[in-house]
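Participant: Pasted the sequence and its predicted model underneath.
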Amino acid sequence: MQKATLVILCAFCIGQVYDCEVTGRFDMPYMFKRGDIMIGGIFPVFNKEITSTDSFKMEPLDVMCEGFDLRAFRWTQVMIFAIDEINKDPALLPHISLGYRILDSCASPTNTVRAALTLGSETDGMEATSPCPPAISALIAESGSSQSLAVTETLGPFQVSYFSTCACLSNRAKYPTFFRTIPSDYFQAKALAALVKHFGWEWIGAIQSDNDYGRNGVLAFAEEVKKLKICIAFIGTVLRTYPLDKILKVVEMIKQSTVKVILAFVPEGDFYPLMREIVKQNITGIQWIASEAWITAARPSTPEMYQAFGGALGFVVQKMNIPNLYPFLMNINPYRDPSEPFVKDFWETMVGCKPSSNVSDTGAAKICAGNETLMDHTQDVFFNVSQLRVTYNVYKAVYAIAHALHQLVFCRPAGEKNVKPCLNVSEIHPKEVSNSAKELQQGFLLLGND
């Protein structure tokens, strides 16, 4: 705990003139590219943290994660793609380069805090005894509402989320530097209640995830359906880290109930253990209502899951296209920079072999021959860039930050020619970027007090 405390003290000296000393770091892999202005990113590249028991007699073990998530990995690549695109744009932040530092949250609030503190400490190559400037000027994080809450309550830099929808994050008094490129669940709860009313369903069940997203979502939905005289028979609670016996209790709740319509207000990863048991026990005949977190996810659409969850209804995030993203994704290669984190995991998941020259590092995995390409996998949903939803929210978040930075540095909006800086890049602080973003909210659908 001592190390974490020291890192916190360092992180909060942002904007002060005192010397900053970091006596310890969390050993977290990250994608990195240096730039004049650094942007942080936190994504659930792996979707489950392997829990361990601490004795409090020694330093905690390094965090271990499992379940590589192709969807989240694509979010990291879109952040990199957007930054590269901006760096080539002469009209947006001219003669100023954006850099990035991207870490994995493991879809865990605890690990998200570790990632935030890592981003809040000094950047690579900075002397430990130098003044403590902001390591990042803005942060793109996170997908889960509990994870976003953990960041904004712990570190609180200018933060833009791409998938955190909890209405609780709309409290500007508590979270003045939090923004998002997706509407809050306040609107989704109203829409889902209207959907239930439209079909004349008066007796339904509900499943919530045991986190801020699920609990607040079902609470808001319950308040709306109560106004419409619709009754909720039961509320089951699930989480990706729950033991099997807790999942089975929810299964029994569903089997014993007479309801034929169930709302599931859960992220895909938290819902998946319950989905597997429902399919395993051949529970069919239920009309599922989905929250936006899983209605367009890939796993519920597999032939295995479709028999139980086919025909689910829900509201989706608007789909968009990003020009030139497809060739960028097709250019991902683990041999270009073997030390780049997460890319080997992507290759092993997508291609089916492990790109390693070190035989002892491959374990039981098949070793790549070295001539494999992504051309044989172009039909995978990972490369489908025609219906981008959350991915496009990440893209918008990067551009919103870039325009806020441009406005701050040049004191005028992007697009004008022959602009000169009115602020030195070294003087940028996250709070100032946040204030600049407030002026751009409507133009970028950057939502704060929504």
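Facilitator: Perfect, I can see it now.
Participant: contacts and neighbour counts: CA atoms only from here.
Facilitator: Fine.
Participant: Please enumerate the helices of the stretch 1-150 of the chain.
Facilitator: 2-11, 70-87, 109-120, 145-154 (DSSP state H, counting those that start in this stretch).
Participant: and those helices as a markdown table, adding mean neighbour count and distance to residue 177?
Facilitator: As requested, the helices of the stretch 1-150 of the chain are arranged in a markdown table below (neighbours: other C-alpha atoms under 10 Å; distance: least, C-alpha to C-alpha, whole Å):
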| stretch | mean neighbour count | distance to residue 177 |
| --- | --- | --- |
| helix 2-11 | 18 | 16 |
| helix 70-87 | 20 | 20 |
| helix 109-120 | 24 | 15 |
| helix 145-154 | 22 | 8 |
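Participant: One more to weigh against that first structure:
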Amino acid sequence: MGTRAVFIGLRLTLGLFELTSLVGLPGLVHGLKIQFESAEPLKTSGVTTETSSVKCTLQGNSGLPAFSTYGDFVIGGVSSIHYQRYAVIYNYTTEPESTRCKGSFNARGLRFTRTIIFAIEEINNSTELLPGITLGYRIFDSCVSVPVSAHVAFQLSNGEDPLFYKGMNCSQSGVVMAAVEDSGSSTSISISRILGSFNIPLVSSFATCACLSNKQQFPTFFRTIPSDHYQADALAKLVKHFGWTWIGAVHSDSDYGNNGIASFLEAALREGVCVEYTESFFRTDPRRKIQRIADVIRRSTAKVVVAFTAVGDMRVLLEELALDPPPPRQWIASEAWATDSELMRFSFCAGAIGVAIQQSFIPGLRDFLLDLSPSKVAASSVLTEFWEDAFNCSLTAANNLNKRDCDGTEDIKKLKSPYTETSQLRVTNMMYKAVYAIAHAIHNAVCQEKNATIQCNKHIKLEPKQVFKELKDVNFSINGYNVSFDANGDPVAFYELVNWQRGDSGIIELVTVGYYDASLPTGQEFHINRNLTWMDGETQVPVSVCSESCPPGTRKVLQKGKPSCCYDCIPCPEGEISNMTDSPDCFSCPKEFWSNPKKNACFPKPVEFLSFEEILSIILAAFSVSGAFLAIIIAVVFFNYRTTPIVRANNPELSFLLLFSLTLCFLCSLTFIGAPSDWSCMLRHTAFGITFVLCISCVLGKTIVVLMAFKATLPGNNVMKWFGPQQQRMTVLALTFFQVLICTVWLVLSPPFPMKNLTTYQEKIILECALGSAVGFWAVLGYIGLLAVLCFVLAVLARKLPDNFNEAKMITFSMLIFCAVWITFIPAYVSSPGKFTVAVEIFAILSSSFGLILCIFAPKCFIILCQPEKNTKKYVMNKN
């Protein structure tokens, strides 16, 4: 064997060595081993070199394709016609047998396979695409098995001739230009890794794993079906759209399921969806594991289940759920099983929603699929098996296992089977487009347009890497659908949203209710344009949440140790609101606003002040006016009886001035009622301070006069000349002027002003008069208190003076009441809230004013009006 041939064989083996983990060493050798034999040795310069012709022998028995035909350029195909394979035992003592498929027949997979043939025949009959060139095909059954798929990839790479001659090279003999397949992601990964080593492009119509977009690992992989990256995003947006934040998730334990669910969980997290459980399984798992997963679904509180599974896996799970009364669940289907008609027999799945490949129509395909004559069926073992399985009859005696013989009455046009179901072509169209994409790539590589005619060279030595290069740039339309690939070999993602709706006959039907277009701007990709039905035939959207939504006026508080979708709703505190559903926080209202009782909106705080409309104000005003009228009536009585001894004995001038000041005291309390303003705030405090000083000054003057009058009766005492009427007026004026001076300084430097008190009450605004200068306010009160104490002391000294009607005693009582009122006023004023502060001040003014007028003038008026016989000079001077 020549050295160059050895090197070539070694290079081929090393390039595929990493695949032994996928198929096992015996299987790898069985599919790979090539024997090199020299024909005629050549001698050059005395050295024997490699032969001019190399005979290459493929070792072992390679599996036969399910369908094949020769052509100028051959396209490979991998389809899942069966669901299982025969188990091959490797004992390393005998040569292992070829892998074979067995188990239930996949009529849907046969439709995909026949679609490849239909597309190739359609291209061969075309005058525009590859004119004059015939495409061949070699289509293998993968059995939905990774080892079988890897073995098929070897066969597509090596060719099928057991013995062939090449000039100097045994590699790449009879290799296909490209391959199409309808297998899942796991099988696509193994096939792509093998074919990619030889730059053979693989175009998939079914593998959706986002991992296959990695061009570092899968440089020659293309697909006409969208990546799961977009499907996961669509499913997450679908779940969020209906308000489901608490869901369960099951997925196939395969590359498709594992990668798909990982992408979905990431997208769901972005959408704020929580997952109660995530379970993985495979159809070949022990039944106890499938039972456990079914029990998890039954016991869960989540009403929505997202199933990122292959058709075969989902069938196993649904069969297990159907054994017991299945739980009412809203199923969300991935595109792998969302449109499978066989699964629609599970009635408890009615209402399922899923994403699906866009449906389409392929002209002429149905007629091609139904064009199966007995001769065509008998010529193919695969078609024979399909026919016998579909009609439950036997075409040959060897296959007659208690089946009737097929008698020719079988009508495929009346057959209800996934093979004949062409009303909603989805993956079938993806397969159709994949074949045309390869054909366009070959066309661009071998054809040129000259003089408005297309000329193709079928004798050109076309390499798969040339087809791979041209595939990157294909861009064409077929049956109204555009076909192109991005830098990752992916198409533009477009999904239909489908709903399993129960028809009038009770049979579940597939209804398209919307779409998801990844090419649209963010937020506009998802649309629903038809009514949906839900689990158990409900017309209302089912609820699946861990916790009910928190209404406005509450906030979410996460439950300890649980996902973020599980929370308690806590009412907002006073003064705070939340105006949206599921608010994480409450927000404080602005200073002059307060929360409503429902805590979902802020409204202006009520403004509170002592208004004239309030009962308390009316009562205080009534006492104020009554006191003023009482002072005026007493003044009238005193004026009418001004010549009587009692009036003359009690210093009439000061008495009238005192009654005038008391009238002002009563009326000044009215300035405290009503909404504070700049003028009312300044007036109420200054008027109160000045009128009370005037009042106390008059009382003090009367007290001093009484004391001095009795002092003057002593021999040689001439003190009364200093306390005559003129001096009395000057004393009152001087004392009052000092208070006027204090008030003036207060008003000039820091006068009282209206203000909104926002601190005393949080829920309302107190409109009140701020003191401006607290020193000024307490100086005014302090001066009044000083005069009152002085007056009280003098009155006490004069309380036992010898006259029958001792005015000093009455002044003592009046000052005692006055001082008691104002001493208690201070703590009451400081501690009273809001408008009651003003009420306390008015009450103090009225109480002290009534104390003065009643103690000083009531006894005199009683004698004047009721006991006139005592209104004599003799009685007044009587010591008793």
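Facilitator: Right, received. Where do you want to start? Small disclaimer: the values here were computed from a predicted structure and weren't measured.
Participant: so what number do they get for TM-score?
Facilitator: Scored against TM-score structural alignment, normalised by the length of the first structure, the superposed chains reach a TM-score of 0.90; 436 aligned residues with a C-alpha RMSD of 2.4 Å.
Participant: before we move on, back to that, just so I know, which of the helices of the stretch 1-150 of the first structure lies nearest residue 260 of the first structure?
Facilitator: helix 145-154 (28.9 Å; C-alpha to C-alpha).
Participant: Packing partners of the closest one?
Facilitator: helix 109-120, helix 212-227 (3 or more C-alpha pairs under 8 Å, 6 or more residues apart in numbering; DSSP states H and E).
Participant: Would you mind giving those as a markdown table with distance to residue 432 of the first structure added?
Facilitator: Converted to a markdown table, these look like this (distance: least, C-alpha to C-alpha, whole Å):
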| stretch | distance to residue 432 of the first structure |
| --- | --- |
| helix 109-120 | 16 |
| helix 212-227 | 29 |
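Participant: wait, which of those is closest to residue 402 of the first structure?
Facilitator: Nearest of those (C-alpha to C-alpha): helix 109-120, 18.4 Å.
Participant: hmm, back to that, out of the helices and strands packed on helix 145-154 of the first structure, flag the one nearest residue 418 of the first structure.
Facilitator: helix 109-120 (33.5 Å).
Participant: average distance between that closest one and the second structure?
Facilitator: Compared with the second structure after the fit, helix 109-120 of the first structure shows a mean deviation of 1.1 Å (mean C-alpha distance after the TM-score superposition for the first structure).
Participant: tilt between that helix and helix 145-154?
Facilitator: 40 degrees (axes from the mean of the first three to the mean of the last three C-alpha atoms, to 10 degrees).
Participant: Give me the distance between residue 290 of the second structure and residue 334 of the second structure.
Facilitator: 19 Å (C-alpha to C-alpha, to the nearest Å).
Participant: in the second structure, what residues pair with the longest helix seen in the first structure?
Facilitator: Counting by DSSP state H, the longest helix found in the first structure is helix 390-410. The counterpart of helix 390-410 of the first structure in the second structure, using TM-score structural alignment, spans residues 427-447.
Participant: what does that stretch contact?
Facilitator: 111-112, 115-116, 119-120, 123, 129-130, 178, 180-182, 203-206, 223-225, 357, 359-362, 454-458, 460, 462, 466-468, 470-471, 474, 478, 483 (C-alpha atoms under 8 Å, 6 or more residues apart in numbering).
Participant: ok, now with 7 Å
Facilitator: 112, 115-116, 119, 129-130, 178, 180, 203-206, 224-225, 357, 360, 454-457, 466-467, 470-471, 474 (C-alpha atoms under 7 Å, 6 or more residues apart in numbering).
Participant: Please apply the same query to stretch 198-213 of the first structure.
Facilitator: Contacts for stretch 198-213 of the first structure (C-alpha under 7 Å, 6+ apart): 145-146, 166, 214-215, 218, 230-239, 259-266, 270.
Participant: Please flag which of the contacts of stretch 427-447 of the second structure sit within strands.
Facilitator: Judged by DSSP state E, the subset of these located in strands is 178, 180, 203, 204, 357, 454, 455, 456.
Participant: Give the ChimeraX command for selecting the buried subset of these.
Facilitator: In ChimeraX syntax, the buried subset of these is picked out as below (16 or more other C-alpha atoms under 10 Å):
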select :178,180,203,204,357,454,455,456
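Participant: Max pairwise distance over the ones in strands among the contacts of stretch 427-447 of the second structure: which two?
Facilitator: Longest span within those, C-alpha to C-alpha: 357 and 455, 36.1 Å.
Participant: And the counterpart of residue 75 of the first structure in the second structure, how far from residue 432 of the second structure?
Facilitator: Counting by TM-score structural alignment, residue 75 of the first structure corresponds to residue 112 in the second structure. Plainly put, residue 112 of the second structure is 9 Å away from residue 432 of the second structure if you go by C-alpha to C-alpha.
Participant: Residue 457 of the second structure too?
Facilitator: In terms of C-alpha to C-alpha, residue 457 of the second structure sits 25 Å off from residue 432 of the second structure.
Participant: Excluding covalently adjacent residues, which one is nearest to the most centrally placed residue in the first structure?
Facilitator: Central residue check for the first structure by C-alpha atoms, centre = their mean: the C-alpha nearest the mean position is that of residue 143, 2.7 Å away. Among residues not flanking residue 143 of the first structure along the chain, residue 163 sits closest, at 4.4 Å (C-alpha to C-alpha, 6 or more residues apart in numbering).
Participant: Identify the residue of the second structure aligned to the one you found.
Facilitator: Residue 163 of the first structure maps onto residue 206 in the second structure, by TM-score structural alignment.
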